[in-house]
Structures are given as C-alpha cells and as structure tokens.
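Colleague: would you be able to build a 3D model of this:
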Amino acid sequence: MGDAQTAAGNDATQPLREDIRFLGGVLGDTIRDHEGPEVFDLVERVRVEAFRVRREEVERSAVGEMLTGVDITVALPLIRAFSYFVLLANLAEDIQRDRRRAAHEAAGEAPQDSSLAATYRKLDAAAVPGERVAELLSDALVSPVITAHPTETRRRTVFDTQSRITELMRQRLRAPEAERETLEIEIRRQVLTLWRTALIRLSRLRIQDEIAVGLRYYELTLLDVIPAINAGVRAALGSRWPEQRLLPKPLLRPGSWIGGDRDGNPYVTAEVVRTAASQAAGVAFGRYLRDLVQLEKTLALSARLVSVTPALDALADRGYPDPRTYADEPYRRALYGIRVRLTETARQAVAALDPAAAGPWEFESYGASDPDGGTPYPTPQDLLDDLDAVDASLRAGGDALLADDLLATLRYSVETFGFHLQGLDMRQNSETHEQVVTELLAWAGVHPDYPSLPEPERVELLTRELRTRRPLLSPRARLSEQAAEELGIVRAAAAVVAALGPDAVPNYIISMCTSVSDLLEAALLLKEGGLLDPGGADSGPSCPAGIVPLFETIEDLAAGASTLAAALRVPEYRELVAARGMRQEVMLGYSDSNKDGGYLAANWALYRAELDLVELAREHGIRLRLFHGRGGTVGRGGGRSYDAILAQPAGAVRGALRLTEQGEVIAAKYAERGSAHRNLESLIAGTLESTLLDVEGLGADAEPSYALMDELAARARAAYSQLVHETPGFVEYFRQSTPVAEVGDLNIGSRPASRKPTNSVSDLRAIPWVMSWSQARVMLPGWYGTGTALEEWIDGDPERLARLSDLYRRWPFFRTVLSNLAQVMAKSDLDIAARYAELVDDIDLRKRIFAMIEREHARTVAVHAAITGNDHLLADNPSLAESIRNRFPYLEPLNQMQVELLRRLRAGDDSELVKRGILLTMNGLATALRNSG
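Modeller: Alright, predicted model coming up:
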C-alpha cells in the first residue's frame, strides 16, 4: 500500500480512533473513581501490554504473568473493565459506519451493493420483461425469523444504556462546542450506570423473558421500518412494471420461533404458545390503537369545508354513540368507530388466548368505549377495508397529502402485521412425533406397536388415519405427560389461528426429518390437535400451517429431495400441498450439518441439496420456498446475508426467502432504526437480484464446477472427520481445552445445552459447540478441513490453482465460502489457543491434537492466499480488519484471565466468585467477537 493510500486510510479512521480514545478515557476515569488506584493501575498496565503484544513488541507471556495468581476480588473488576472497553469500541465502530455511509452519499457516489438503490439500477440495466417479473414474484416473501437461540449475552439494562450512549455520541458529533460539555457529562453518567450494572444474570433467562426480548425490537425499530420498506419496494417495482400488479401482499413479513420452538426445550408449553401469540398481538393492536388516537386528533376536518364519500358517511354514522358529538367532523367520528371495533377485536382476541393478560396495550386507556362493546373485526382485511374507505374519501376530496401521512402508515402496518404481528412457527423433533403417535395409535387400538412397522406399512397406516375425520382420542383418554404436552401445544396453536388468523402459525417444522412417515406423523398430530382438517366428500384436506421438513445432517441433506419426492407421491400429502397453492417449504440446517461434516462439506451439502430440490420442484410442479437455518457465526451459516443470498444456486430463491436471525446478531442488526433498515434492505436486495438476474455466473461450466466441489467437499469431510470423529480422545480434548462445560452455566437462554443428557459431540447443540471453540479462539467449525481439501486437490499443479482462482472470481458461492472462512480465521489466534490447550491433562493427547489443528490452520491460510491472491485474510474486508485492530487487544486479557480462572476452577476452587469471573470473561469475549454462536 502506498504512502498516500495509507495516509488516506488513517484520515478516514481518525474520527473512530478519537471516539474510542474518548470513551476509553471516560471508562478509565470511572474505574479509577469507583474501584481505586490499585485496580485502575492494573487495568492500565494490562491494557498497555496487550497493545504491545498485538504489535508484537513483547511476548504474550507478558500479559499472562501479570494475571497469574491475581486476587479474584481484583480480577472481577479487571474483567468487567475490558468487557466494557470492547462494548464501547463496538459502539464507536457502529457510529463510524454511519459516518462513512453519510460521507459516501454526500459525495454523490454510486449506491453500494446490498442497497435497494443499487439493486434497482441492476434491474433497470437488465430490462427484465414484466411478465417474467410477475411470474417470479407471484408468491414473493422475505421473512427474517427471530429465534430463541440467545447467544446475545447482554442484559436488557446494559443494552438500553448502550443505546443511550450511542445516541449521545451522535449528538456530540453534531453539537456546537458550547453544548459538548453538557453532552459529555451525560455520557459520563451513562458510563457510570454501565459500570454499576451487573453484566450477567444470576438466574437463567426464562422463555417468557425471551418472548419479551424478541418483541422489544418491534417497538424499537421494526414497527416503523418494515411497513415503510414494504411500501417503498412496492412503489419502486410498480413504477418499473406498471402493467403488472406486483406484490399484492407485503414482501417483508417477519416471523419468530420464540415460544413455538419445542425441539429440545421442555419449557415451551401450550401456555407459552398462547402467551407468545397474545403478547405479539398486543404489540400490534397497541400500535394500531395509538395511531388511531392520533389520527382522530389530526383529521378533525369539518363537513362545512370538505365533502366526503358515501362510504365515509356510513362509517361516521356508526361512530360516536351521541350523534351530537363532533357532528360536523365526519373523519373523527369514523375513526372513533373504527377504534371502538378494533378495541373490542383486541380484547376478545387476547382474552381468548390469555384471559389473565394485562399486556402493554391496555386497551381501555385508549378511551374507545361503546354501550354495545362494538362489533369486532373478523379479519385484518375488514379493518383495512374501513381504513381504505377513509383513504379513498380523503383522496376524492383532494386531500391526498393527508392520506399519505399517518393513515398510510397505519394501512401499511395492518397489511403487514395483521392481528398477529409475526408468524409463530412450531417446531419439534421427529423422534418425539414418533413416540407420541405410537402412544395415540396404541391407545385407540389402531396398532399396538407402531415402531415395529416397516416404512411402507407406516405410510399406509398414517394415510388411512389422515383420510378419516374420526379422532383417535376420546375426552377420557389418559396419556403420558409427553403426549399430553405435545397435543396441548398443537391445540394451543389451533386456538391462536382461531383468534388471530391463519398467518399467526404459518409453519410446523420437523427437526431431523428423514422419511415420509416423519412428515405424515406430524400431519396426524396436527389433525388430532384440531389444526389440520381432513376434508370430506366435497373437499380435500387443508391446514393453515405448512408441514416443513428440516434436513440437518449431511446425509439427510443429500436425501432431502428424494424424501420430499416420495412424500409428494402420497395423494394425501400432495393434497395438503395443493391446498396451500402447491407451495412447499423446506428448511435447511446449517448448524448440525457443519458439526457433522465440517465447514466446506456442510456448505456444499446445502448447495447440492438446493440444486436437487429446485429440480424436484420443477418436475412436480410445486412452488419451493427454502428456509435457511443460519446462525450468527460462520460455523452456523453466518456471514453477510446479502452475499449468502447471491451465493444460492439458480432457481433456489424465486422471490421467496426465509432465514433465522439469532443471538447477538439480532441486536446488531435490528436495535437501531438505521441498521434495521439497512439490514432488511439487504435481504430484499439479495432476494430480488437472485430471483430476477443471473448471479451464479457459471454458465456451461456449472456441471464441471459442481463435480469439482463434490470432490473438494469429500476431501474436506474426510479431514474433518479424521480429527473430530476418528481421533481417540478428541472429545476429552474438546471438553478440557474449551469452556464447553461452563457455557452451560452461562444464563443466556432457556434451552438446555444438549438435546440429550450425554457428552457426545453429536448430541451437543450447535451453539455451545461453536461458542466454546470461539471462546478458545480456535474457531474450528468455521474452517477445519478446508485447507487439506484444497491443498490435496491442487497438489502443486499451477493449472489447478488457476482453476480455483477463476472460480473464486466468477462464482459467488465459492467466493462467499472463502470470504467467510477468512473472516472467521482472522478472529482465531492459535497462540491464545495454545494457552487453552495447556488445560488438557494428558500431555500426549494435548500435543497430538493441537499439532493437527496448527498444521491445518497454517495450511488453510496459505491455500486461501494462493487462491485469492490476497496478501492477508481480510484484504477484501477492510472494515473488519480495522475492527480487529481496534478491539482485539482488549480480548487478550479476557482470554488470559479465562484460562487462569478455568485452571483454578478445575483445580478445585469452585467458589462463586471464580465461577462468576469465568462467566464474565465469556460475556466479554462474546461481545468482542460479535458472532459467538
């Protein structure tokens, strides 16, 4: 890099360094004032040495020696100090991104990729025929689904205080000099609040807490941002293809698993399902009622000055009970009548699900009352019809400017969120379904030993039961606790649909789905719970919730298309799909496939599965919708969403995309309006481009490239399996060299760390598997095996290396795989990992396995550089490179202190303070890495 380029880069990052220096100084002052000079001096000495280690001026042992044997009462504030240094550095980076974006826009530069503005330019240049656009977007949906996998370790109090500091820092940037001192005092006040607030919970997060955490993002950003984006996209596409009626339904419709995902989480019950749905509905109803109150205040238009349509007159006539009230203000009377009806709708819907609910909406506080209680709206469309009548009357009277304000926002909101706010998916494991169905069939006398049946006989029995309206159970049936709970959950889902509409529970997902009977068992439970209607002589079966197979392991992904094809050959199942407009959703599991076969093999297994499913959809005439179970970290499918969408095979998106949003990624994306807007835009931009443009870029080279990836994936899986599944003692090494046992104690979620009470890798959930390797700075799930595969295939041949370099330039899938690998490897540090390896008691085991990890790490870095031509891992991601330079020196003491405390704990010091110190280091490292699980 030239001197001029370096100077320009330094100038661009100077404001960021100044912000970090200012916030670090405020935190340092707070520590000195409230912890005393001993703690402050140690923090400063450790901080200085950590930066010297990062610059390779001193050995890593310089920090380790300072922390060895430190008293736990001093260690705890030191850990908290570096955790908050990291948190404040993250905050400064977020502000810097906004600053850079504003400068980019002010300079009049072309819009950046992943923005809708850039996507519209690409669509304009491609001149896609309108008929083709209408066909591909006829069932369009982009749905981010918030899930209860909370590796987000910040407490809400910490989160809220951080948000206030962010806003104050932004005000400080814009404020004149005379106001800066006042703002800086307030920033110091908020930093003090942070310092005086406990970072970790003393008790495990409950599922009810997770529901509340998930819903807070609607009040923060999503209620405002999502309808605005939907309206903008519809207008932009409509102006380009006005002859087509594009996006009749809102494109962006959010979902949630929180309160509906029972797979491995016994705390999800029928009551929890009802609570999750009723509280979500309360958020939607509350927002609509508040908007209606405001509209009544602003639309006090006088009948002496405006004319109204007959439809508006009719609404006004059934408004206020007293005809003399607001007699000449028809809009106010009409809106009051709408509010009366909506208040009663909300009261009845929420009461039907949770009679004791007192939720935040407090319907009575909106003052809408009627002697008759009002007639509830049967559906959201009925409410929309009334709002549309108000809109049409304003426009007919020449007042479109008023219609385009809050009323338009309310209409878009109702259209987007309905009465349910978000679609609540149900999920359970196929093994549980089999156990419950076995019990039901035995109790009803249908078959005494269902598991003994071969697959064809299972399918025959299940389809026979699905054809009949006869229930298997009587009201007096006595069931096991498990069967009663599972049926109770399905019945609760049916109650949610009855109260809030079919969009309230859009999917029933089957984890570890491997056969046709797995799909039909779920269908039978849905029928028995009242959600699936088997139909009769004049109608076929129907179910508001789509039955969604989740293919998770590499073998299940490979067999996914054949499993689904076999199901579609069963008339009863195909009729269910037909009742949903021939739409079939399939979920793809990133986490377990990675844990099963390693990074490269899992990514290619997912791509191959999508290719097979796209072909199956074409052959069977179904509309395929893929649901991507992505986690925050690369080891669980993470990485930039826009790039991930463009890396899908041709035909895999077709206007429809669902993906999970998990952990600390949720707060990073959706806690602030600007970031929420950008991230949701990027999902839509990627979906539109992948649907309407040729982004794969392989052309006639597709099949040879696929064959090459088949070979690379097989080699990568073999290398990964040799370590993880075949090396004697590997599980013991993992348990001792990472804090996996302690991850289970971190109060970050209601879900247990393992599906079963075992210590095997296969039964461990992906979050603790990935998070443990991240804490130890190995990041193994995000790269191991890839280097061996690539190096073996190249085998020193320049032409083979050139072939891979060409694919890296042309093929978004391969480029994204290598880019994400580079991101995760840049966050690894094998010198620190070696300190964790010292915790392994068996010296020979330690040396043997760590040497394998070291060799593969070096091999992967070298082959990545050879293929990409980059001189360092983050050459294509300068913002992350800058982030690592700013934040990672603060990780040094957190990692060193974690190793020290793990050593003490495992030597027998199980005091509460030592345990708390370990959890604090885990919290700080998760905050610093920003995609811990």
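
Colleague: C-alpha from now on. contacts and neighbour counts both.
Modeller: Noted.

Colleague: what does the one helix or strand residue 576 maps to rub up against?
Modeller: Using DSSP states H and E, residue 576 sits in helix 571-579. Residues outside helix 571-579 that contact it (C-alpha atoms under 8 Å, 6 or more residues apart in numbering) are 463, 466-467, 520, 540-543, 546, 567-568, 583-584.

Colleague: go through the residues you listed and flag which are in helices.
Modeller: Among the contacts of helix 571-579, the members falling in helices (DSSP state H) are 463, 466, 520, 567-568.

Colleague: please provide the structure for the following sequence as well, for comparison with the first:
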Amino acid sequence: MSPEKATQKYHQIVENKYQIYNSLFMNLPYDKMLNIGALIPFLYQESHSGFPTGKTPIEIIQSFFEKYTEISDENEQIDLLFRIVQYIERQVVLFDSIEDAAFGSMYGNSEEGTLENLFQLAKQQDKVDEVKNKLADYAVRIVFTAHPTQFYPNNVLHIIQDLRNAVQDDSVSKIDLLLQQLGKTPFINEEKPTPYDEAMSIIYYLRNVYYDAVGELASQINSTFFEKEGAAVENPFIQLGFWPGGDRDGNPFVTAEITRKVASELRIAILKSYYKHLKEVRRRLTFKFISEPLKTLHDAIYNEMFVNEGQLTETEILNSLLRIRTVLVERHNGIFLDVLDGLIHRVRIFGLHFASLDIRQNAKIHDRIIREIVEKEFNLDFDQLSEAEQIQILTERELNINEEDFEDELTRDTIRNVKQLKEIQRFNGERGVHRYIISDSETIFDVLNVYALFKFCGYQDEEIKFDIVPLFETIVGLDEAESTMQKLYDLPIYKNHLARRKNQQTIMLGFSDGTKDGGYLKANWEIYHTKETLTRVSNENDIKVVFFDGRGGPPARGGGKTHQFYASQGRTIANNQIELTIQGQTITSMFGAKPQAKYNFEQLLTAGIRSTVIDDPKAKLEANERKVLDELSEISLQKYLDLKAHPLFIPYLENRSTLKYYGMTNIGSRPSKRNSGSRLKFGDLRAIPFVGSWSQLKQNVPGYFGVGTALQSFKDKGKLEEVKALFHHSSFFKTLILNSMMSMQKTYFPLTYYLKNDVEYAPFWQILYDEYILSRDLTLEISGYESLMEYENISKASVLMREKIVLPLLAIQQYALEKIQKDSDKKEVYERLVMRSLFGNINASRNSA
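Modeller: Have a look, this model is predicted:
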C-alpha cells in the first residue's frame, strides 16, 4: 500500500469513524457531565491558539471559563475541569478501540516483516532450509512487566475489549450502550494495586489475547515452512516471560508469598485455557478411539485444577495429545488434524506455566544479604577477605540456612523465596521459573552472590536449574561487562554451572537506565557495542549468549521501531533469541488485541531471522562508520552530562513536571524512587517516571537531547556528509534517528512557551528548547526529509490525532501545576487534578512503541 493510500485509508476508517462515534459519545447523558462534550472543542481552540503565543495556562483556562461558561466560582471551575479530564480519558479509549478495530485493514499479509515476505525472500536467495534450521532452535521471548505506565482496572479492560469488537462490527446500538457503561465506570483504582493485582491484570491478557494469538502464529509458521514435514516442529518459537510477582527490585510488596500465589495463578490460568480449548477440540474429534481419550484428558485437567493439584505434568498432557494425533492420522485420514495441532502447539509453548516467572532483585540487596549470612554463619567479615577467599566462600561453601535465624525481614523473605523456587518448578515445570535477574550488575560478585544464595539455601550444584542473568544498565556496568563475563567464564564452578545450562548464558542490557544515565545516542551505541563485545567473548569461550533487552515503550527507553531495531543488528551480534520487556501502554498498543499481538510477534520473529539468514549489507557497520558513531556518541554524552549537572535540572523536574506525582498515583505497586529520603537525588530516579515526566511536559528530552549538538559539531567541521552517508547506509543508525524523530514529533514546546518569562527557570527551559530545535533541524537535514516521520504515514496520523485529543488535558495539567507554584490555598485539590490528568496523557501515548 502506497503512503498516500495508507493515509487516505487511515482517514476513512479511523479518523472519520472517531468523529462519528465521538459525536454520539458527546451527546450521552452522564451524571454531572451534561454538555461537557460540547465544551471540549472550545477548550481545545483556546489552547491551540493560546499556547503558541506564550499565554500562560492560567490565562488560557480563565479565558475558556469567561468566554464559554458562566462559572466564576473556583470550586465549580475545578469540578468542571475534573469532569473534562474524565471525559477525555474516555475519548482516548474510544479512539484506541477504533484504531484497534481497523488494524487488520491497515496491514497486509505480504508486507515487509511478515512470514510470507520472509518465505519469499528466502526462496529468492535459496535460503529456505537455512530459515527452517534457524526456526528449529530460535525463539522470541516477550517479557511482561508491571512497571507503572498504564493500569486500567480489570472491569475497564473488559469494556475496552467489548467496545473494540462492537466497533469492528459497526454495531451502533452496542457502541452506544458500551459508551454509556464507560462513562459511568471509574477508571481509577481507589487504592494502589498490589503486585498480585498487577499480575492478574496481565494474566487477563494471557488468557484473552496471547493464548490464541501465539497459538495461531505457531500454526502459521508450521504451515508456511514445515507443511511437507507432516508434523509440528517441537521448538516453542514464541515464549512469554512474566515479572509481576517476581520482580522484587525496589518493590517491598513483592514477597515470597506473592511469588508463590502468582506462580499458582499462572498455572491455573493455562489449565483453564486448555480445558476450554479441549471442549472445542472434542466438538470436532468425535471419532472412535479418540473421543474417549480426549474426555479422559479433559477430566484429568479438571482434576488438576480443583482436586489433585500437582499430579499432572506437561509431558503427560503432550504425550496424550500425540497418541491421539497418531490415531487420528492412521485411522481417520487426519480429518481436523489442524484443530488438534493447534492445541499441541500451545502445550509445547505454554506448558504448565503459561509465562515464565522471572525473579529479579538489585545487586546491592544481594550484596548486603550475603554479608549478613557470611558474618552469622561463618563468623567472618566478608570485606576483610581477599578476592580469592570471597570467591571461594561464594562458590564452595554449602549451607541450609533457616530464614528465621535472621532479624532483617528482607533477608528472611529472600531466603524463603529462593527455597520455594524448587517447589514452583515442580508444579509449573522447570520453564515455569528458571531465571534470576540481577539489576545494576557491575562485577562478577553480583552473579556469584546469587549462586551462593542458592548454595546457602540448601541447593546442590546440580539442583540450581536457573539461568543467573546479570543486568548491565549503567554506563559503568556496560563498560565493565566484557571483563565481568570473562572472569565468570574462567571460573571452573561457574563453567560447570553453564555446562548444566547447555552452555547458554543470558545477559540483560537495560536501555531505560542507560539512556537516563548517558543520554540517547551514547546509551544506544554503548549497548550495541557491548553486545558485539559480549558476543565475541562468549564465542571465544564456546558459550551461546542470549541478549535480553530491557526496552520500554518510548524511544527514550529503548522502544520505538522494535522490529527495525532487531533487523538492523548485523552478524557481529549474537542472535540466538530475541528477548525484550514490554509494559504499560506498550502492552495495549502493540500486544493488546489479537491482530496487533500476532502481527508484532511475527515482525519480531522475522526480524531476528532476517538479520541472521538473509543478506543485508546495511546491517554491517564499516570501520569509518564506527568512528563516526563513536564521535557522535561522545559529543552527545558530554552535552547530556552538562545538562544533568545543571543546578536547575532536578528542581525543574520537581517543580515544573509531574515527576513527584507518579508516586502519589494508584497506577503501580512499586515506589517511584529508590530511596525514601525527602531530598531527591538523580541516582534515586526511576527511568519510567523520569522519562514519563518529560513526556507529560511534551519535551521528551531523553529521546533527542545531545543529538543536535553532536550533529552540529560535524557540520561545523564540514563533515556532515559523513553522517548523511551513515544514515543512508546503516540500518542501525537510521533506526536510531527515526526513533529520535518520533520522540520529537511527540514534542510540543508551545505548551511551556510561557516559561520563557519565568524568573527562575527561563534559562534552563531555553537550553532544552534550543537543543530540540537543533536536533529537529539537523536530523531532517541528514535524512533529507521535509518533516518528522515523513514516511510513517499511519503512525504519524495516529500521533497527530492523539495529540489533538489530549491538548485540553495537557492545558488542564499545566494550569494545575501553575496554580500549585503560586501557593494556592487549594493546593491539594490541584495536586489531585495533576494526578488525574496523568492517566489520560499516559494512555494516549500508546503508539510510542
């Protein structure tokens, strides 16, 4: 489909539909919301015309009240603003539903990144067998996190799903009723969700979206590449990971009990899905020698859920189905074989765990706990020992400690959790929980501390059926990654551990904290370079390395055009699997409905295979191109470090953004900063509220800051042609710049033009604005584009529509922030207004991925 046709189609089936259904929505009779729909366009117009002229939010909102209402009482004005916020939140949901319903019509089966496209490319290059061999040992793993970037209550999720279906069917009567329900249903949790609540929210998606989306994609892969083999490939191409209930890093509410409960819920959820699926299979396979074994299996799954838990294994379910399959082929000519194979594919993928529950904790916590154990159990001061003695204790000493012997609750709970992981593996299968991730990793001790934890909790070496995964996320951690991994590979006991793990080492790399720490260009190039280095050092040690990327939704957190990012990684980076985290609005935007989930899983899978099998000269970086990237990243880093060192950096975020309000919302269970002290320090900032606050300001600083200065430096030296050549010859650099352009497209500095005149913050604001203009102009110059996102018509149209919908919401938020700065006697009320406006703005940013 040509870009022009795509834009026209988007206008017809998304924008026009939204206008029609929004007009219906605007006339619905909600309590205390009468005529609000008619007022919102006026508030939009005041904002649209007022902000570019430098009007303050207070001037804009006051002008709105004076021109279009008769309300002069401040309390009544605040009440109306709250109603408008509620209204716009629902407009966002309506637009999402319409866009989701149109998804299948916007993307074809043969376009780039689809299985069909991959198959045709492989045929052209005579590489079909290579692709098949890769598929036999390859997987994409999507890991769901509960990081607080979006959190609809479950009852709202159900309405959204029903509304999406009604829009797809063009059922005006159903849409009308669902919009009425939406208008009367609270969007906000009265209390913060617990980690268990967060887990159940994601499990909703597992059952209602991923069970079918992943299963159908597995069937499609088999039919496209392995149809002649006559049997399904055993390898689970798509795998799901799960952090809610297992991610303890910075979340004191994730306890051993929560981990156990979530593991149990995951197991029950997949059994329920199998039970339901078997009903459908039994409706078709009503044949002799088949119907009875299917009934027996159906009954066994029921008993496993409600009667004799722990009696049924994944192997037993699979073997039963394979025996039935043999009978179906031999006695019944394979009629409805695809129906049975659909269930077999799912059992191979989901086992008894549905999604693998990852355990994660910060390296500093392990360090403290290990010192406590060593002092208590061995009567030694760990810090007084030599490095060799420390390694010996961590790798060779065996204990079976009792958690009750320790006073610190976190220590007790950590021990309790490590001990119970054996039991979770027994019930959910080894795939159910098999990774322990160590955030903020910088040295070998961060990995060995976890190995020691298992040994101190009674595990024999051969019982540690876990991948111990260092997460390198700071610039220091990335710089030291090669040395850290080489030292680990040299340790005999760790080498033996890896041998038991099939000589495979998973290494996680964190984009979010990397970008926060070193800026956009430096973080991305540093991670790319680190992957190359770790690939080389792992290959030299005969270790199969798997990279796990901690990627968020927006480009500033490593998101953006994810499939293009993986397709752009050349042969110098190991590509044994694609693993990445997704959360919040990225779940709902890219994986929130079956068509989107299936499409994006497919795009990721084919991207990884293409980068390995299909020849792409643009995926290779030459020495001169690397030199350009080195220089650009260093200049960009210095510009970003200068910004971080500015005395107004933290005060600006604290006083002019929504940063401190993230922790006050009931979006997520995890605290918004690492330490509980009242004074905010940069190191305490979590990446999500940090990036999110810049997004709410419509400044998106982490997505471009330093890019313009780096490009200007090359221009000043007369070397900009080198960067232009890099853009056109390197898929990696082009993707990097296009993602930055997306960040800038979603930037709207007029929202804060009024700060030009602010006595305290005007100079700092000007620094941000100047770098934005520089970055925008020079990225357009090196690309040759006339506008940002010039060739991404559908995505750009979506961004522009969403920005239009939320502009009144942003005006209200800025108004409340300005009122707070003026020490209003209604400060608490205005703070609630800031928090309420957070939700709609976050949810509307779903296309940031």
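
Colleague: ok so, going back, identify the residue range in the second structure corresponding to the helix holding residue 576 of the first structure.
Modeller: Under TM-score structural alignment, helix 571-579 of the first structure corresponds to residues 492-500 of the second structure.

Colleague: now the matching stretch, how far from the centre of its chain.
Modeller: In terms of C-alpha atoms, centre = their mean, to the nearest Å, the gap separating the centre of stretch 492-500 of the second structure from the centre of its chain is 32 Å.

Colleague: now do stretch 914-931 of the first structure
Modeller: Offset of stretch 914-931 of the first structure from its chain centre (C-alpha atoms, centre = their mean): 21 Å.

Colleague: likewise for stretch 501-521 of the first structure?
Modeller: Centroid separation between stretch 501-521 of the first structure and its chain, computed with C-alpha atoms, centre = their mean, is 20 Å.

Colleague: which part of the second structure matches it?
Modeller: Using TM-score structural alignment, stretch 501-521 of the first structure corresponds to residues 429-449 of the second structure.

Colleague: for the helix holding residue 576 of the first structure, give me the average deviation versus the second structure.
Modeller: Taking mean C-alpha distance after the TM-score superposition for the first structure, the mean distance separating helix 571-579 of the first structure from the aligned residues in the second structure is 0.6 Å.

Colleague: only the buried subset of the contacts of helix 571-579 of the first structure, as a PyMOL command please.
Modeller: To isolate the buried members of the contacts of helix 571-579 of the first structure in PyMOL, using 16 or more other C-alpha atoms under 10 Å:
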select buried, resi 463+466+467+520+541+542+543+546+567+568+583+584
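
Colleague: for the contacts of helix 571-579 of the first structure, could you give me JSON lines that also reports distance to residue 492 of the first structure?
Modeller: Formatted as JSON lines, the contacts of helix 571-579 of the first structure follow (distance: C-alpha to C-alpha, whole Å):
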{"residue": "463", "distance to residue 492 of the first structure": "24"}
{"residue": "466", "distance to residue 492 of the first structure": "20"}
{"residue": "467", "distance to residue 492 of the first structure": "23"}
{"residue": "520", "distance to residue 492 of the first structure": "20"}
{"residue": "540", "distance to residue 492 of the first structure": "24"}
{"residue": "541", "distance to residue 492 of the first structure": "20"}
{"residue": "542", "distance to residue 492 of the first structure": "18"}
{"residue": "543", "distance to residue 492 of the first structure": "15"}
{"residue": "546", "distance to residue 492 of the first structure": "16"}
{"residue": "567", "distance to residue 492 of the first structure": "27"}
{"residue": "568", "distance to residue 492 of the first structure": "28"}
{"residue": "583", "distance to residue 492 of the first structure": "25"}
{"residue": "584", "distance to residue 492 of the first structure": "24"}
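
Colleague: let me know the closest of the contacts of helix 571-579 of the first structure to residue 688 of the first structure.
Modeller: When these are compared for distance to residue 688 of the first structure (C-alpha to C-alpha), residue 583 wins out at 19.2 Å.

Colleague: now that closest one: closest residue in space that isn't a chain neighbour?
Modeller: Distances taken as C-alpha to C-alpha, 6 or more residues apart in numbering place residue 623 nearest to residue 583 of the first structure, at 4.6 Å, with adjacent residues excluded.

Colleague: what sits against the aligned partner of that neighbour in the second structure?
Modeller: For residue 623 of the first structure, the aligned position in the second structure is occupied by residue 544, per TM-score structural alignment. Neighbouring residues of residue 544 of the second structure by C-alpha under 8 Å, 6+ apart: 503-505, 538, 576.

Colleague: using the three-state scheme, assign residue 149 of the first structure.
Modeller: coil (DSSP: H, G, I helix; E, B strand; the rest coil).

Colleague: and the aligned partner of it in the second structure, what does it touch?
Modeller: Taking TM-score structural alignment as the criterion, the aligned counterpart of residue 149 of the first structure in the second structure is residue 147. Residue 147 of the second structure makes contact with 583-584, 668, 670, 688, according to C-alpha under 8 Å, 6+ apart.

Colleague: residue 552 of the second structure versus residue 147 of the second structure, what's the distance?
Modeller: Distance of residue 147 of the second structure to residue 552 of the second structure, given as C-alpha to C-alpha, to the nearest Å: 9 Å.

Colleague: any idea how far residue 293 of the first structure is from residue 255 of the first structure?
Modeller: Taken as C-alpha to C-alpha, the span from residue 293 of the first structure to residue 255 of the first structure is 28 Å.

Colleague: more crowded one of these two?
Modeller: More neighbours surround residue 255 than the other of residue 293 of the first structure and residue 255, with 25 against 17 (other C-alpha atoms under 10 Å).

Colleague: return the residue of the second structure aligned against that one.
Modeller: In the second structure, the residue paired with residue 255 of the first structure is residue 241, using TM-score structural alignment.
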